[in-house]
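Visitor: sequence first, predicted model second:
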Amino acid sequence: MKCDKKHMLLYAVTDRSWLGDKTLDMQVEETLRGGATCIQLREKECTKEQFLQEAYKIKELCLNYNVPFIINDNVEIGIKCGADGIHVGQSDMEASDVRKLIGEDMILGVSVQTVEQAVKAEKDGADYLGVGTVFTTSTKPDADFVSYDTLKAICETVSIPVVAIGGIGIDNVLDLQGTGIDGVALVSAIFASHNIELQSKELLRLSERVVKK
């Protein structure tokens, strides 16, 4: 699957913090029913085998809903499960090295915080950029803050899709209007919700207003 900016509109990043009595794949299907346009599986605590088994289950869901399935950081798992893409941060493997490993057909996303990082990531083969954190977030309290102006400058500088991430929710997503982003990446705003499907529908509606040119 090729990277299309329409897939960036409501980009859901998984987190096990709010599972309760549900499984992760149950939560993922709820956000897919609500309109999530891309799913990233982010696992920091699982064993390799647990990560792989979860990846296979969520990949199947994404296939059913025809949305891209992205693996965070773990290139080996991404290739092994046949994910649509890999997402790496600035402290992970270099984007150019990831591109060599995954070839030209898999999607490559890269997290950036500056215009310089954005330009380099695009040059190194990134298909889209995740820019943040744009607001204060509990999931990454020590993350570098990216201002509205920097986010807008990144969008104006690169030719690949840009997704804003970090502390975004229903109450502040519209503050990103005018930046030029192609979508928002969300963690707690989706997965901490008591009704993930309805929350996703509302976030999708708001995201469409944000990206409307």
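Guide: Right, received. Where do you want to start?

Visitor: contacts, neighbours, all on C-alpha from now
Guide: OK.

Visitor: quick one: residue 42 and residue 52 touch, right?
Guide: No - the criterion here is Cα atoms under 8 Å, and residue 42 misses it with residue 52 at 11.5 Å.

Visitor: how about the closest residue to residue 52 other than its chain neighbours, what does it touch?
Guide: Spatial nearest neighbour of residue 52, chain neighbours left out: residue 77 (6.1 Å); criterion: Cα to Cα, 6 or more residues apart in numbering. Contacts for residue 77 (Cα atoms under 8 Å, 6 or more residues apart in numbering) come out as 48, 51, 52, 55, 71.

Visitor: could you list which of these belong to strands?
Guide: If you go by DSSP state E, those have residue 71 in strands.

Visitor: what is the nearest of the contacts of residue 77 to residue 129?
Guide: The closest of the contacts of residue 77 to residue 129 turns out to be residue 71 (Cα to Cα; 14.4 Å).

Visitor: the closest one reaches residue 89, doesn't it?
Guide: No - using Cα under 8 Å, residue 71 makes no contact with residue 89, being 12.0 Å away.

Visitor: against that first model, consider the following:
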Amino acid sequence: MIDSTMNETNRKKIWAISASDTCAGAGLQADLKMAHALDIECGTLVSALTAQSSFGVDAVETVSVEFLQQQWQSLKKDGLPQAIKIGWFPKDEAFINWLADKLSEYKNELPDGWIVWDPVLSASQGGLVSGELSLLKQLLPLVDVITPNQQEALLLTGCTTPVAAGEALQQAGVSYVVISGGDSDADSEFVRSLCFGGSDLSEPEQSVLTNFIIQQPRLDKKVHGTGCHFASAIAAYLAQGERIYDALLLASATMSQIIQQASETPSGYLNAWAVAVDKNGLGNLPADQWPLTLPLSGPPDNSFPKVTQPLGLYGLVDNLDWLNILLELGVDTLQWRVKSLELYEQQYGDGSYARDMKTAIELCQQQNIPLYINDDWPMAIELGAYGVHLGQEDMVEANLLAISQAGLALGVSTHTEWEIARARAFKPSYIAFGPVHPPLSKKLKYPPLGYTNLSNWCSRVGQEFPLTCIGGITTENIANIKHCGMPSAAIVTDLMPDDELVKRHRHLRGFY
């Protein structure tokens, strides 16, 4: 007898509030397809029934507020969802009042729950039009993520530019605004979606870039239901516990798959198709089709030297004695990581900071070992270092053009999908992932990556850039790092000088 419980799974859940689409390209059918493709349960609240085909909408019949209330109460018996996705709803004051009341109730009962709204504003479908936007004022402060295309954003706000529309939606109370760019600049080879991150700085990457662009290659297809699928994908990734910026990026990458797999229809206007994807693989999406994140000012105009030597065993040091020991033992790459000029000179004397960095650069040059200076790019340029290593925050302040023009190599730290996408846009000399494990030398605001993420990132990002990784890497777990396909390991604690260093170094050298 087969055990009927062996395949049961406690899946995360979203609710979708929208109209039914008879041709299954958009609406609730799209929400269901997208949720199931991402292994998420999807409860539905039907706001209207439509009669439509790929040629257009023929009829709409809305559902009463009383019946919507019954749907809500029935769904609630099975527990609240991690996210609610809103699509089409009627331009009816009674419905909007009911929805605002229900969303407030949801937020009170589940403060960590997410509300994502895809504002369908087409007047031909009975949607909201600009003359009635005052009805929405009570809804907007309840929405965490709103995903209009550019036409919808301008109509919704009455603004004349997408940037002004994004700012206006935030001022109206929406936490995160994503203005998708599929309906703009059709001659461009890229789709650029504008993202406005708001004032919530609960995750460190949010303080790096509050507003940014998600850029990805444009696919020359006209597809029905992309807005529904995009918003549903965001809701599904958030329900799975993804960080907000990562959810936006992963949903954008997912859309490339959806558009490529779209179904043919008699009208020639394709139906979006939610393929079974996950964040670690996203099907067969090539590395160069993954989105980039850019500042609103556009792509950076920098180029950095290619790393020709393998990064290999990568040691991080903060004094000359330690650097000399690792040079004598043998490493492939070094980083000079002194976090405080003042503390360094208190310990080693006035003027020692610049003097010792200069000496470190010269020693590494003599042995043909690349030395990256952590953070202090002005001094690295002045002293003619091989390269600079920057964290995400440091990239905001650093003069990347000056680093590039000086011919220095650039390494960039990344901790999330969004940060990888940001780093890729700058075309650095290498990208570092971390923390793989909880770091032994310092505390970070990011959770450990684990081996699944590390393996998949190596496979994907390693097609474009040299890689290394950092975070709690020791003799005990170095074999796992190598098994993930990682070509380099950056190590602090297990390369520190003590009586066991030679033994540990020999073991680490067995892998790198």
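Guide: In hand now; what should we look at? No experiment lies behind these values; they were computed from the predicted model shown.

Visitor: now the TM-score, please.
Guide: After superposition, the two chains reach a TM-score of 0.83 (TM-score structural alignment, normalised by the length of structure 1), with 197 aligned residues with a Cα RMSD of 2.2 Å.

Visitor: before we move on, the earlier item: check the gap between the residue nearest to residue 52 of structure 1 and residue 61 of structure 1 for me.
Guide: Note on residue 77 of structure 1: its distance to residue 61 of structure 1, by Cα to Cα, to the nearest Å, is 17 Å.

Visitor: ok, residue 55 of structure 1 next?
Guide: Counting by Cα to Cα, the gap from residue 55 of structure 1 to residue 61 of structure 1 is 10 Å.

Visitor: compare those two (neighbour count), which wins?
Guide: residue 55 (26 against 19; other Cα atoms under 10 Å).

Visitor: what's that one aligned with over in structure 2?
Guide: Mapped onto structure 2 by TM-score structural alignment, residue 55 of structure 1 lines up with residue 357.

Visitor: got a list of what residue 28 of structure 1 touches?
Guide: Taking Cα under 8 Å, 6+ apart, one finds 14, 39, 58 in contact with residue 28 of structure 1.

Visitor: now those residues as JSON lines including secondary structure and distance to residue 133 of structure 1?
Guide: Converted to JSON lines, the contacts of residue 28 of structure 1 look like this (DSSP: H, G, I helix; E, B strand; the rest coil; distance: Cα to Cα, whole Å):
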{"residue": "14", "secondary structure": "coil", "distance to residue 133 of structure 1": "16"}
{"residue": "39", "secondary structure": "strand", "distance to residue 133 of structure 1": "18"}
{"residue": "58", "secondary structure": "helix", "distance to residue 133 of structure 1": "26"}
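
Visitor: compare those residues and tell me which has the most neighbours.
Guide: residue 39 (27 neighbours).

Visitor: how about the nearest residue to the match of residue 55 of structure 1, chain neighbours excluded?
Guide: Here the residue nearest residue 357 of structure 2, using Cα to Cα, 6+ apart, is residue 336, at 7.6 Å.

Visitor: pretty sure the one you found contacts residue 318?
Guide: Yes - Residue 336 of structure 2 lies in contact with residue 318 (Cα under 8 Å); the separation is 5.7 Å.

Visitor: who's more crowded, those two?
Guide: residue 336 (23 against 17).

Visitor: tell me the residues of structure 2 aligned with the longest strand seen in structure 1.
Guide: In structure 1, taking DSSP E as the definition, the longest strand is strand 107-112. Mapped onto structure 2 using TM-score structural alignment, strand 107-112 of structure 1 covers residues 409-414.
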